[in-house]
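1. coords below, sequence missing:
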């Protein structure tokens, strides 16, 4: 019997969004709020924007935001969220298969929250392109899970969790042109889908481009 072909990243994520209700809470990621709350609004790029919560939060604070995702359904929901929040005029939505295509332009903030996937994702390619999209004086903000949640006794798929140093090595940013402003690991309370209490640990990188 022939093997069933593996889903592409686009097929996987479109099915995740299309075949159910909203995947996320509609609230911005807490570490985005913590790290970007003191930044002066300008232009922002939100990579893997999903249903748009981070982009809408940024837009509500005066940013002009380009939200990027692989899923048509996610982007449609993001546009509805923006309209309901009254920030459609400050948001643009683009579909990209990150790792293959990337939005054009430079931005004062590039936000990459949890670019981790059960299907193949060329993280190094994406993060280097993300750094290249940061305007002089701008900020690259990356947040990733550091490990499985404490209540996950059997990992559902193979995953490589990045280290703080590993991501900096992947980025290979010239030290004379960039300043690491936040390098942190945050432990937060988490609850499994079955109601088991535990915690998650997330790495945070906030890096400012200092070259003119």
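-> It's in. These numbers come from a predicted model, not from an experiment.
2. from here on, contacts and neighbour counts on C-alpha atoms
-> Fine.
3. buried set for stretch 162-177?
-> Residues 164, 167, 168, 171, 173 are the ones in stretch 162-177 that count as buried (16 or more other C-alpha atoms under 10 Å).
4. what comes up buried for stretch 112-131?
-> Quick answer for stretch 112-131 (16+ other C-alpha under 10 Å): 112, 113, 114, 115, 116, 121, 123, 126, 127, 129, 130, 131.
5. this is the comparison structure:
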């Protein structure tokens, strides 16, 4: 599961803005605490739906929303993508950059002087308000869930960041087939394929939906337990 990012705020004397700033700070601290609780939270492998849907795409510029410890961004870079990877947690981003360096060091052993330099820009930002400065050939959002995150706004940002001819790939937990572990008690945190299309306006003539489905898979919990869960998967091409 990957996460949202913390953002850039402008200080004012407005009480509401200060309260919003405190909420965002507490979210960043909560994720830092989570990532800091263990040397590694996630598997270190790229999300399976990203590999399945992204393997055949022509590399270009990619945006990875909620990059966590960096496995998806590193995989994309290894496929030839130039990646902007964003997340709320400074701890996660520091760990992701370390994982990238380890991957580059391993590659350099085999490639020698032809080793590929870093293709990833790591950025800490608040996806509730963040707006990217450019558009991308691929925008990937993998399991962008959190109790303090309303998913509609950042996923609309994701859709708007896809350039014409580019791909939007959104994967999340289906609300009716959730993992039995972790914080999955609030159904509004999750979405069905139909909800994604409706909320994001992914429809003709501006978009061509390539995949909009639910896929079962076996997932492993933090204590080694297994469960069959369902992923919501949306892949669409922006036409204009």
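-> That came through, no problem. The structure presented is a predicted model; accordingly, all values stated were derived computationally and were not measured.
6. Once they're superposed, tell me the TM-score.
-> TM-score of the superposed chains, computed with TM-score structural alignment, normalised by the length of the first structure, equals 0.89; 206 aligned residues with a C-alpha RMSD of 2.2 Å.
7. Filter the buried residues of stretch 112-131 of the first structure down to the ones in helices?
-> Using DSSP state H, the subset of these located in helices is 123, 126, 127, 129, 130, 131.
8. burial of the aligned residue in the second structure for residue 41 of the first structure, as a residue count?
-> Matched to the second structure by TM-score structural alignment, residue 41 of the first structure sits across from residue 59. Residue neighbour count, defined by other C-alpha atoms under 10 Å, stands at 16 for residue 59 of the second structure.
9. quick revisit: which one among the buried residues of stretch 162-177 of the first structure gets closest to residue 15 of the first structure?
-> Proximity of those to residue 15 of the first structure (C-alpha to C-alpha) peaks at residue 167, which lies at 29.2 Å.
10. Which positions in the second structure sit opposite the helix or strand that that closest one is a member of in the alignment?
-> If you go by DSSP states H and E, residue 167 of the first structure is part of helix 164-171. Under the alignment (TM-score structural alignment), helix 164-171 of the first structure falls on residues 193-200 in the second structure.
11. Mean distance of the matching stretch to its aligned residues in the first structure, please.
-> Superposing on the first structure and averaging over aligned pairs (mean C-alpha distance after the TM-score superposition for the first structure), stretch 193-200 of the second structure comes out at 0.9 Å.
12. residues making contact with the helix holding residue 167 of the first structure?
-> The contact list for helix 164-171 of the first structure (C-alpha atoms under 8 Å, 6 or more residues apart in numbering) reads 124, 127, 128, 131, 183, 203, 204, 205.
13. With stretch 93-113 of the second structure instead?
-> If you take C-alpha under 8 Å, 6+ apart as the criterion, stretch 93-113 of the second structure is touched by 67-71, 74, 87, 114-118, 122-124.
14. Among the residues you listed, the buried ones, what's the ChimeraX command?
-> Restricted to buried positions by 16+ other C-alpha under 10 Å, the ChimeraX selection for those reads:
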select :67,68,69,70,71,74,87,118,122,123,124
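15. Show me which of the contacts of stretch 93-113 of the second structure is closest to residue 218 of the second structure.
-> Taking C-alpha to C-alpha as the measure, residue 218 of the second structure lies nearest residue 71 of those, at 19.0 Å.
16. Could you measure from that closest one over to residue 50 of the second structure?
-> Per C-alpha to C-alpha, to the nearest Å, residue 71 of the second structure is found 11 Å from residue 50 of the second structure.
17. Same check on residue 40 of the second structure?
-> Separation of residue 40 of the second structure from residue 50 of the second structure (C-alpha to C-alpha) stands at 20 Å.
18. and if you look at residue 211 of the second structure?
-> Plainly put, residue 211 of the second structure is 12 Å away from residue 50 of the second structure if you go by C-alpha to C-alpha.
19. Between those two, which is the more surrounded one?
-> For residue 211 of the second structure versus residue 50, the count of surrounding residues by other C-alpha under 10 Å is larger for residue 50: 20 against 14.
20. Quick one: map that one onto the first structure.
-> Under the alignment (TM-score structural alignment), residue 50 of the second structure pairs with residue 32 of the first structure.
21. Now which residue in the second structure aligns to residue 110 of the first structure?
-> Correspondence of residue 110 of the first structure to the second structure, assessed by TM-score structural alignment: residue 139.
22. Run through the neighbouring helices and strands of the host helix or strand of that match.
-> Secondary structure assignment for residue 139 of the second structure, by DSSP H and E: strand 136-142. The contact analysis (3 or more C-alpha pairs under 8 Å, 6 or more residues apart in numbering; DSSP states H and E) places strand 136-142 of the second structure against strand 61-65, helix 152-160, strand 162-173.
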